[in-house]
Structures are given as C-alpha cells and as structure tokens.
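**Student:** How does the following fold in three dimensions:
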Amino acid sequence: MMSDPAASVRDLAFSYRSRQVLGRVDLALARGETVALLGPNGAGKTSLMRLLAGRLVPSRGSVRVAGGDPGRQSAVRRAIAWVPQEIALYPRLTVRENLEVFARLAGLPRAAREPAVVRALARAGLDEVAGRLVGVLSGGYQRRANIAVALLAEPALVLLDEPTQGVDQAARAAIHAVLERLPEAGAAVLIATHDFAEAERLADRVLVLQDGSLRLDGRLADLLAGLRAGPPEHEVALAEAAGPAAAAALRQAGFHPASPLTWRAGDAVAGGRDGAALLAHLRRHGVPVREIRVREPGLDVLYRDVTEQETVTHPVRAPAEIPA
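**Tutor:** Below is the predicted model of the structure:
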C-alpha cells in the first residue's frame, strides 16, 4: 500500500443475498492518479465503486477515503464524486441551474457556490451551453454536465462508471479531454470501462476484476512494455467459418479461434511479421481469408490473457522495472 493514499480498501468483502460479490480485495488509489477498472459484466466493478462511494457497507474489511469511512461519515462522502452511467440531472433546468442546485445540495457555503459553478463549467467545457436546458442537449453534453456536478466540491476521489457509454466519437473525445485534466487538482480518479482504447488513453494504472477478485494490478506503461517485448498479435478474419481442413491449417500455422470468423495468434506464425507471406501460406491451404492484421498487442490482449486463465489465486502485478 502507498503512503497516504486518497482511498484504500483492505481485506474487503461484500455479499448480496448470500452471494459473494467481492472477496478479499486490497487496493490503494494515489492522489493525482487515474486508474482504469476493467472486468466482465458481473465481476463486481460497480459494487466496488459503490463501496468506495459509501453507498454500500462492506461485509468484511475496511474502506477509507481521505482518512475516513465513507459508509459512516457524511463529511467523507462529500469528498467523493460519484458519476453513474445514468444521467442524474434535472432535464427542465439549464446546465447552470443544475450546478447551482447541486452546489446547495452538496452543502457548499453561499459565498463558495458561484465560484464553484463557474469553475466546474470551465473544467467540463460547458460555458457555451450553460444557459441551455439539459433535456435538449446531446448525450455527450449531458455526460459532461454530469461530470461537472461531481466536481463542484473539489473531491478527493472521483468515481466514473462507463463515462462515455452511448456517445459518438466527437463527444467521446470531448469527455476524454475533461477526464485527462481531473488529476491536476490532486484527486484520485477511478474509471470503470469496457473500452480498452479509453483505458489506454486515460489511465496511469490498470486493474482487472473478475469473479470478485483482483486478477491484475499494474502500471499501464509497464504492463504494455512487458507485453510488447514479445511477438506481435496476429488476427485473421475469415470470409466464412473455417471447415475442418481450413481449421487444421490455421492451427498448424499457430492460430486459435477467437470467434467463428476470427482466429488469433500471439506466438511466431507462418510468415512472421510479413502479412503477405502469411496470407499466401493460408490461401495455399484453402483458408478463406478475408483480412489479416498484424499489430503490437494492446491492453485488449493483456485483458484476454488474464480473464481467460481458469485458475488464478493471486493478482498479477506488474514488476517495478521491465528488463530491457
């Protein structure tokens, strides 16, 4: 555990209706750090975030944010910004009016409310739509307004659950620009996402949660450096499902099926990095190839490797240094 973290959980367990959702989780989030939380549906990601926000009480273990217990201390909960997937705003109020309402609900002193509203509008890039009704804004602007509300009280911990779900590419880029600046004020930022590109862009550190346990915890740069020291990722997209002969040829070339029309290989394959040579090799053996991609492996490959392990008893942690 790091010294004086913004948030930490120790030996954390949580059960719901006799079903264990989380078990023996240890975690610390540093000030000024952005952490991506990945995992399959049902892994316990939202429960972990709700425990950190003080909205759930653990069955065992402790949760600390800014030195206090968010489940039992309202003052600690005010130091936490929780941004859920759902838009939690008043659609018939303007963006500014929403911020003013939530500033009062957050308990900000009267003299502090207007500066907080102005600051939140600027940080979320909402000045140009501050006077517009939330209900007529695009989904991207609504999500940015949701984030702006969370920033009113200068939180020590910001929790975001799928912050770009359902928005287009332009809105996604605008939201990312907002999120990239959040650690500048010293907050710890935890983002639950299924978007690997989003995690690679925003995160300093990556967690993978599966079946209620942390299976991976490491600095993103170290994890990717270790992964990319190995062979490139090969992916073959087929025009039709591989028959027995084509499947045998793909396996012989070093591939394994990822879906009926997609085969992948991370180890040395026929043709190596030369996609043209690999294409010729497979077509000679009757494989109905539609496309071949050869690329450096990314976070999606690391995630797949971790979550496809059938028996893991301890989290995988990145080494402090990656050997040259």
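**Student:** going forward, measure contacts between C-alpha atoms and count neighbours the same way
**Tutor:** OK.
**Student:** now the nearest residue to Thr193 once chain neighbours are set aside: how far from Arg284?
**Tutor:** Leaving aside its chain neighbours, Thr193 sits nearest to Glu162 (4.9 Å; criterion: Cα to Cα, 6 or more residues apart in numbering). Distance from Glu162 to Arg284, counting by Cα to Cα, to the nearest Å: 45 Å.
**Student:** tally of neighbours for the closest residue to Asp127 other than its chain neighbours?
**Tutor:** Closest residue to Asp127 apart from its sequence neighbours, by Cα to Cα, 6+ apart: Leu121 at 5.6 Å. By other Cα atoms under 10 Å, the residues close to Leu121 number 25.
**Student:** how many neighbours does the residue nearest to Thr193 have?
**Tutor:** The number of residues near Glu162, taken as other Cα under 10 Å, comes to 18.
**Student:** same deal with Ala197?
**Tutor:** 12.
**Student:** Please provide the structure for the following sequence as well, for comparison with the first:
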Amino acid sequence: MQGRPFYRMLKSQRESTSVAELAHIFAGYQSGDVLKDVSLRMCAGEVTALAGPNGAGKSTLIRVLTGTLLARTGLVRCNKTETSLVPQEIALYPWLTARENCVAFSMMDGASRRDAGIGASNALDMAGCTQVTDTRVSRLSGGYRRRVNIAVALMSSPKLMILDEPTAGLDADAKRVVQDVMRRVRDAGCAILVVTHDFDVVEHLADRIIVLAGGRILRDESPGDLMDTIFAGQRPVELLLQDAANEHQAAFLVAHGAVCYGPTRWVVLQKRNYTDVGPLSDAMAEAGLRIVEMRVREPNLSDAYTLLVKAEA
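**Tutor:** Take a look at the predicted model:
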C-alpha cells in the first residue's frame, strides 16, 4: 500500500481483463496427481464459483493458485503476491481489534505503519466493518469476523481473491451482508473465486460455476447454462421410498435415470407431461418399490450440481 484509496487501486486493475490462468495442469502429491488436465481463466470484475465433492481437488487447486504447490506440468499464470485467500476457518488474532489485525497483517507483508493504517481504513470500509473498527475480534459475531477476514485479505490490493466457504456457519442475515461485501469487491474490479456449496451464493453472485470432480473439470459455464445443460426442459421428480432400495431395485432406478439422494430418497427427470407421473409410478410399483411420496418440483442449481456429480461418480 502506498496510501492511495483501495477502491481506486482496484478500479485501475480493470484494464487487465485476465488475472489468472491455468492451462492443462497436472498437480498433486507423492501419491499421485490430484488435478488432471485442469484449465481455467479468471477475469477482473468476475465471480467464479467452484464446487465439487470432497476429494475433488478443490484444496489442491487453491494451493496451485496461491503458489503453495507447484504444478507438475502445464501453464500457471497467477501472481501469488496479487492473490489473497480468505480461508474457511477464521484466521485472525482474537485479542486484537479489527483495525489492529489489518495493520498487523499488512506490516507482515512489508507495509509501513502509516500505509497500513490508511489501508486498514479503506479495507474495513469496503468490508462494511467501520462500526467495529476498534472492537476486539473475540467480541465480534461470526458474520463480522468473516468480514474482518475479508478486510485483511483486501490489504494487499489483490487482483484475485479466493474465498473458501465464506458463508459457512452464518445465519441468513449475515450471509446477505457477506454477499454484499463480495459484490463491492467484484465491482471494484477484483476477480473472485468462491469455493462454496451454498448455491444461493452461486445463483446471486456467480458469473460462472466450475464443477470439479475426480480432479477434472466437469463443467465451466454460467449457472443458467448449467441448468439448461442438465435439465434441457425436464423437471425433477422426487421419490420418497418407504424402505431403502435393495440392490436389484437400485439397479432398476438407475436404469430409469434416477439418482440416489439418500437411502430412501431418489430423483428422476421427467421429460414430458410433468404432472403426469402415473406411468413412472406404475413402473416403480412393478419393481416392488413402495413410494410414500412422489412430487414434481421446479429444478434448481443445487439439483443440477447433484445430478451432474452423481452421474459422474
């Protein structure tokens, strides 16, 4: 920081569209590659959501982008000094105030106390923390702690900010405020990568969603395009069974395009006549499946993600 207002510094970054790029990277550990032929690009003023099941490679991807893990092969174009990470676990000194945390982390990066103080005021303002500037972190709510953590990440004037499950554990009001903060950061020209399974965040904020599974990218497209790709005019029909399906019944359900959401909960896509589930019900009865409830519902992004990932499992 050189004393310039933070938001002006970020606005100037819009001139450079692409801020991070991975091309055909393979990366992992001694046990083998976790990421396999991964390519992606993130641009200034754009929010990219990253979703995937446990073990998909999300943490490894974050490590590559932040420079803490080198890719074995492929191109990585991402300046780690211009990348900030907001981890899922709050990373603050609880005995320091919000301002003191910002100043401390900035000085660790080499800023003078004066520049760190100016930067702290700008960052806390952007994160919506002006009311708690001089409050110890230990006395703050979970929502405020998350916002202070974002303010700390803003201190380095990042071109790319990575947020790992930023709304986890927050109530509805706190989630909305955190989303507002992310919008302000995006509108200031920062590229945002948000790792999340909160599809409300994805629907309201994300320009693109990347679905990662087994170390490979299954989809990289807008949330709307993902919905169109998965559903193609179909509607999900939710089946609630009286008993868990046996092996034969499960095979029957899968053969009919059903996806298991739980021992007694399955979802199948109905192509036409969304409200006419009679033929589907008859087919299930012939297989010996006792259906407690069957309902047609509007598709949503969470369904699209689940159907995609489970189909690839």
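**Student:** How alike are these chains, TM-score-wise?
**Tutor:** Overlay of the two chains. TM-score (TM-score structural alignment, normalised by the length of the second structure): 0.82; 298 aligned residues with a Cα RMSD of 3.3 Å.
**Student:** Could you pull out the strands in the first structure for me?
**Tutor:** Secondary structure of the first structure by DSSP state E: the strands cover 7-16, 19-29, 34-38, 60-65, 80-83, 157-161, 188-192, 205-210, 213-219, 233-238, 256-259, 262-265, 289-295, 316-317.
**Student:** Is it possible to get CSV of those that adds mean neighbour count and distance to Leu99 of the first structure?
**Tutor:** Shown next, in CSV, are the strands of the first structure (neighbours: other Cα atoms under 10 Å; distance: least, Cα to Cα, whole Å):
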stretch, mean neighbour count, distance to Leu99 of the first structure
strand 7-16, 19, 26
strand 19-29, 18, 27
strand 34-38, 25, 24
strand 60-65, 20, 24
strand 80-83, 24, 14
strand 157-161, 25, 17
strand 188-192, 25, 21
strand 205-210, 24, 31
strand 213-219, 21, 35
strand 233-238, 21, 46
strand 256-259, 14, 46
strand 262-265, 21, 47
strand 289-295, 15, 45
strand 316-317, 16, 40
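**Student:** Save those strands as CSV, and put in distance to Glu180 of the first structure too.
**Tutor:** Below are the strands of the first structure laid out as CSV (distance: least, Cα to Cα, whole Å):
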stretch, distance to Glu180 of the first structure
strand 7-16, 19
strand 19-29, 16
strand 34-38, 8
strand 60-65, 22
strand 80-83, 15
strand 157-161, 12
strand 188-192, 10
strand 205-210, 14
strand 213-219, 17
strand 233-238, 28
strand 256-259, 33
strand 262-265, 33
strand 289-295, 26
strand 316-317, 24
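**Student:** can you tell me which of those comes nearest to Ala130 of the first structure?
**Tutor:** Shortest distance between Ala130 of the first structure and those, using Cα to Cα, is found for strand 80-83: 19.3 Å.
**Student:** so where is that closest one in the second structure?
**Tutor:** Aligned by TM-score structural alignment, strand 80-83 of the first structure falls on residues 83-86 of the second structure.
**Student:** Give me the contact list for that stretch.
**Tutor:** 65-66, 149-150, 153-154, 156, 158-164, 166 (Cα atoms under 8 Å, 6 or more residues apart in numbering).
**Student:** Quick check: the residue of the first structure most remote from its centre vs Leu29 of the first structure, distance?
**Tutor:** In the first structure, the residue that sits farthest from the middle, by Cα atoms, centre = their mean, is Arg284; the gap is 42.0 Å. Applying Cα to Cα, the value for Arg284 of the first structure to Leu29 of the first structure is 53 Å.
**Student:** How about Tyr303 of the first structure?
**Tutor:** Distance of Tyr303 of the first structure to Leu29 of the first structure, given as Cα to Cα: 20 Å.
**Student:** go on, Thr262 of the first structure?
**Tutor:** Remark: distance between Thr262 of the first structure and Leu29 of the first structure (Cα to Cα) = 37 Å.
**Student:** Now for Arg113 of the second structure: which residues touch it?
**Tutor:** So Arg113 of the second structure contacts 103, 107 (Cα under 8 Å, 6+ apart).
**Student:** thinking again about what came up before, what's the matching residue for the residue nearest to Asp127 of the first structure over in the second structure?
**Tutor:** In the second structure, Leu121 of the first structure lands on Leu124 (TM-score structural alignment).
**Student:** ok, its match - contacts?
**Tutor:** 98-99, 130, 133, 148, 151.
**Student:** In the second structure, what residue spans correspond to helices?
**Tutor:** Secondary structure of the second structure (DSSP state H): helices located at 6-11, 58-66, 98-108, 113-126, 142-154, 172-187, 199-205, 223-231, 247-255, 278-286, 301-312.
**Student:** Kindly reformat these as CSV containing distance to Val38 of the second structure.
**Tutor:** Shown next, in CSV, are those (distance: least, Cα to Cα, whole Å):
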stretch, distance to Val38 of the second structure
helix 6-11, 28
helix 58-66, 9
helix 98-108, 32
helix 113-126, 33
helix 142-154, 26
helix 172-187, 24
helix 199-205, 21
helix 223-231, 19
helix 247-255, 29
helix 278-286, 39
helix 301-312, 17
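**Student:** okay, the ones you listed, which one's buried deepest?
**Tutor:** Of the helices of the second structure, the one with the most neighbours on average (mean count of other Cα atoms under 10 Å) is helix 142-154, at a mean of 26.
**Student:** what packs against it?
**Tutor:** In terms of contacts (3 or more Cα pairs under 8 Å, 6 or more residues apart in numbering; DSSP states H and E), helix 142-154 of the second structure is packed against strand 83-86, helix 98-108, helix 113-126, helix 172-187.
**Student:** Out of these, which gets nearest to Val296 of the second structure?
**Tutor:** helix 172-187 (27.0 Å).
**Student:** superposed on the first structure, where does that closest one end up, distance-wise?
**Tutor:** On the superposed models, the aligned residues of the first structure are on average 1.7 Å from helix 172-187 of the second structure, with distances taken as mean Cα distance after the TM-score superposition for the first structure.
**Student:** Ala56 of the second structure versus Ala313 of the second structure, what's the distance?
**Tutor:** Taking Cα to Cα, one finds Ala313 of the second structure at 11 Å from Ala56 of the second structure.
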